[in-house]
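> predicted model and sequence below, questions to follow.
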Amino acid sequence: MEKKNMIIIGVIIVIIAVLGVIFATGALNNNAVSTPFETDFMSGAFVGNVEKMNTNESYVASFKDKEHNITYNLTTMDNSSALMELYKFQGVKGPDHRTYNGNDWNIYFGEAMPVINNTTSANSNQSMGIIICESQKETEGYVLYVIFEDLSKVNFTLNTFGDSYVHYIEPVLKTLNLKKSNNVPAIHEQFGLTQEQFDQQIQLIRQAQSGNLTG
């Protein structure tokens, strides 16, 4: 009987120790530095010290975490789902699906080489990681591009389990408030196309993906 009580006491001590670690971790997360931001179409908070960058285009906002070499680009448009069809055709992986604050997000992953003087760098050590988060509402879509420019500073993975997503993306998505805009920019205009021309491009992509494209 005494041995059984000792086992129970030991288990309780272990549980208390584990809970202590969880609460300590939560306290650290709650006290972590964050940078709130607000645009006409989206508001929330980034992890760490993040500075706003100058942009000349409407409905586009850019922010930079200089310590970790992370760039956050935010934008809105009428049809972000169509934009992601183009990106998937170009090779981005995904989507993974997540929901935060009532917003459904499609999470895509990719890697790219930096462009220097209009030329893609051939140095594989300079590869960048990219995570794209997209949420399409009834009449407006929202996109968050996160570019990890120095993979020696962040453990980047092509999934939602690595540090890049868990430590930098998910905390932001949990804070985002998506605002409804007036005169939302049309995606076809951003590509310099008419709506009909853009729709034709999307149809060609869908045919190619289904194997029905004929010459």
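In hand now; what should we look at?

> C-alpha only now, for contacts and for neighbours.
Noted.

> in this structure, where's the longest helix?
helix 2-30 (DSSP state H).

> just how off-centre is that one within its chain?
Averaging C-alpha positions (CA atoms, centre = their mean, to the nearest Å) puts helix 2-30 35 Å from its chain's average.

> next structured bit after it?
strand 34-38 (DSSP states H and E).

> which strands or helices does that next one pack on?
Counting contacts by 3 or more CA pairs under 8 Å, 6 or more residues apart in numbering; DSSP states H and E, strand 34-38 packs against strand 42-47.

> after the strand it packs on, next one along is what?
Next helix or strand after strand 42-47 toward the C-terminus (DSSP H and E): strand 51-53.

> dropping in the other structure now:
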Amino acid sequence: MEKKNMIIIGVIVVVVIAIVAFVFAGGALNKNEVKTPFDTEFMSGKFVGNVEKVNTNESFLASFKDNEHNITYNLTTMDDSNSLMEIYQFQGVKGPDHRSYNGNDWNIYFGEAMPAVNNTTKQDTNQSMGIIICQSQKESQGYVIYAIFDLTKVNFTLNTFGDSYVKYIEPLLKSIDLKQSNNVPAIHEQFGISKDDFNKQMDLIHQVNAGNRSALQQQGQK
């Protein structure tokens, strides 16, 4: 009889472990189950948490803020997002890691930055911010998501293993629907320069990346 009871107890333990594993794997105990849907002219999806829209005057730029976790999301689109990522990498942004979600291929980049000095609020300029940039380039249109994290509120890491990516970015990317837009802005317009001047800057970056460091000196002498 005692042996039979031990078998029953063993079965119960196995079942309980299986249930717990299922619950954790399925995210049923995830504290960030609240989702905020959004819809722009070029992209729709769901943020994790309570996220509010921030008013902007640009048709192809949308900003959102998670006040609880102090995360800012900036969404934009342009004709050539690949060149934009080349510029960021030239400036020291890390990546990319490659992911595919919901039929979209994404390049994930990581970086840190110091906040802009604000003389009116006496902002602590020693506090850096974590940045994750997600980029997807279609045939004639690119899409970029900037997520800016307060390092005191979220476990930020320069990879896809920390809470910053796992809890907030990955669920967002899995929900994203990318839309084909009309009159997509050109990347050189977003930089406020002519197409020729932008192409010259890109050529300079390509030369330096190929090992021609003197190109920077020649540029500085002009």
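That came through, no problem. Given the structure is predicted, the values throughout are model-derived calculations rather than measurements.

> mind checking the TM-score on these two?
Once superposed, chain against chain, the TM-score is 0.89 (TM-score structural alignment, normalised by the length of the first structure); 208 aligned residues with a CA RMSD of 2.4 Å.

> before we move on, back to that, the longest helix of the first structure vs strand 42-47, what angle?
120 degrees (axes from the mean of the first three to the mean of the last three CA atoms, to 10 degrees).

> what about Pro171 of the second structure, distance to Asn102 of the second structure?
Distance check for Pro171 of the second structure against Asn102 of the second structure: by CA to CA, to the nearest Å, it reads 11 Å.

> looking at the two, which one has more neighbours?
Pro171 (17 against 11; other CA atoms under 10 Å).

> superpose on the first structure and give me the mean offset of the one helix or strand the more buried one maps to.
Using DSSP H and E, Pro171 of the second structure sits within helix 170-175. When the first structure is overlaid, helix 170-175 of the second structure sits 0.2 Å from its aligned residues on average, using mean CA distance after the TM-score superposition for the first structure.

> quick check: that helix aligns to which part of the first structure?
Aligned using TM-score structural alignment, helix 170-175 of the second structure spans residues 170-175 in the first structure.

> off-centre distance for that stretch?
Counting by CA atoms, centre = their mean, stretch 170-175 of the first structure comes out at 9 Å from the chain centroid.

> likewise stretch 90-109 of the second structure?
Distance of stretch 90-109 of the second structure from the chain centroid (CA atoms, centre = their mean) equals 8 Å.

> next one: stretch 52-71 of the first structure
14 Å.

> run through who's touching it.
39-41, 48-51, 72-76, 145-150, 153-154, 185 (CA atoms under 8 Å, 6 or more residues apart in numbering).

> let's see that with 7 Å instead.
49-51, 72-76, 146-150, 153 (CA atoms under 7 Å, 6 or more residues apart in numbering).

> go on, stretch 208-222 of the second structure?
Residues outside stretch 208-222 of the second structure that contact it (CA under 7 Å, 6+ apart): 204, 207.

> and that stretch, what's buried?
Buried residues in stretch 208-222 of the second structure, counted by 16 or more other CA atoms under 10 Å: Ala215.

> what does stretch 168-184 of the first structure give?
Within stretch 168-184 of the first structure, the residues that count as buried by 16+ other CA under 10 Å are 168-173, 176-178, 181, 184.

> swap in stretch 103-115 of the second structure?
Quick answer for stretch 103-115 of the second structure (16+ other CA under 10 Å): 104-112.

> would you check that Phe109 of the first structure makes contact with Leu158?
Yes: look at Phe109 of the first structure against Leu158 with CA atoms under 7 Å: they come within range, at 5.4 Å.

> ranges for the strands of the first structure?
Here the first structure has its strands, by DSSP state E, at 34-38, 42-47, 51-53, 60-65, 70-77, 93-100, 103-112, 115-116, 119-120, 128-136, 141-148, 177-178.

> could those strands go into a markdown table alongside distance to Gln209 of the first structure?
As requested, the strands of the first structure are exported to a markdown table (distance: least, CA to CA, whole Å):
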| stretch | distance to Gln209 of the first structure |
| --- | --- |
| strand 34-38 | 38 |
| strand 42-47 | 33 |
| strand 51-53 | 37 |
| strand 60-65 | 30 |
| strand 70-77 | 24 |
| strand 93-100 | 14 |
| strand 103-112 | 18 |
| strand 115-116 | 28 |
| strand 119-120 | 27 |
| strand 128-136 | 21 |
| strand 141-148 | 23 |
| strand 177-178 | 32 |
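
> hang on, the earlier thing: of the contacts of stretch 52-71 of the first structure - the most surrounded one?
Of the contacts of stretch 52-71 of the first structure, with other CA under 10 Å as the count, Thr76 tops at 29 neighbours.

> that residue contacts Leu144, correct?
No: using CA under 7 Å, Thr76 of the first structure is not in contact with Leu144, being 8.9 Å away.

> mind listing what Phe191 of the first structure touches?
Contacts of Phe191 of the first structure (CA under 7 Å, 6+ apart): none.

> okay, the counterpart of it in the second structure and Val15 of the second structure: tell me how far apart.
By TM-score structural alignment, Phe191 of the first structure lines up with Phe191 in the second structure. Noted for Phe191 of the second structure: a distance of 59 Å to Val15 of the second structure, by CA to CA.

> which one of the strands of the first structure lies closest to Ile12 of the first structure?
Closest to Ile12 of the first structure of those is strand 93-100 (CA to CA; 34.3 Å).
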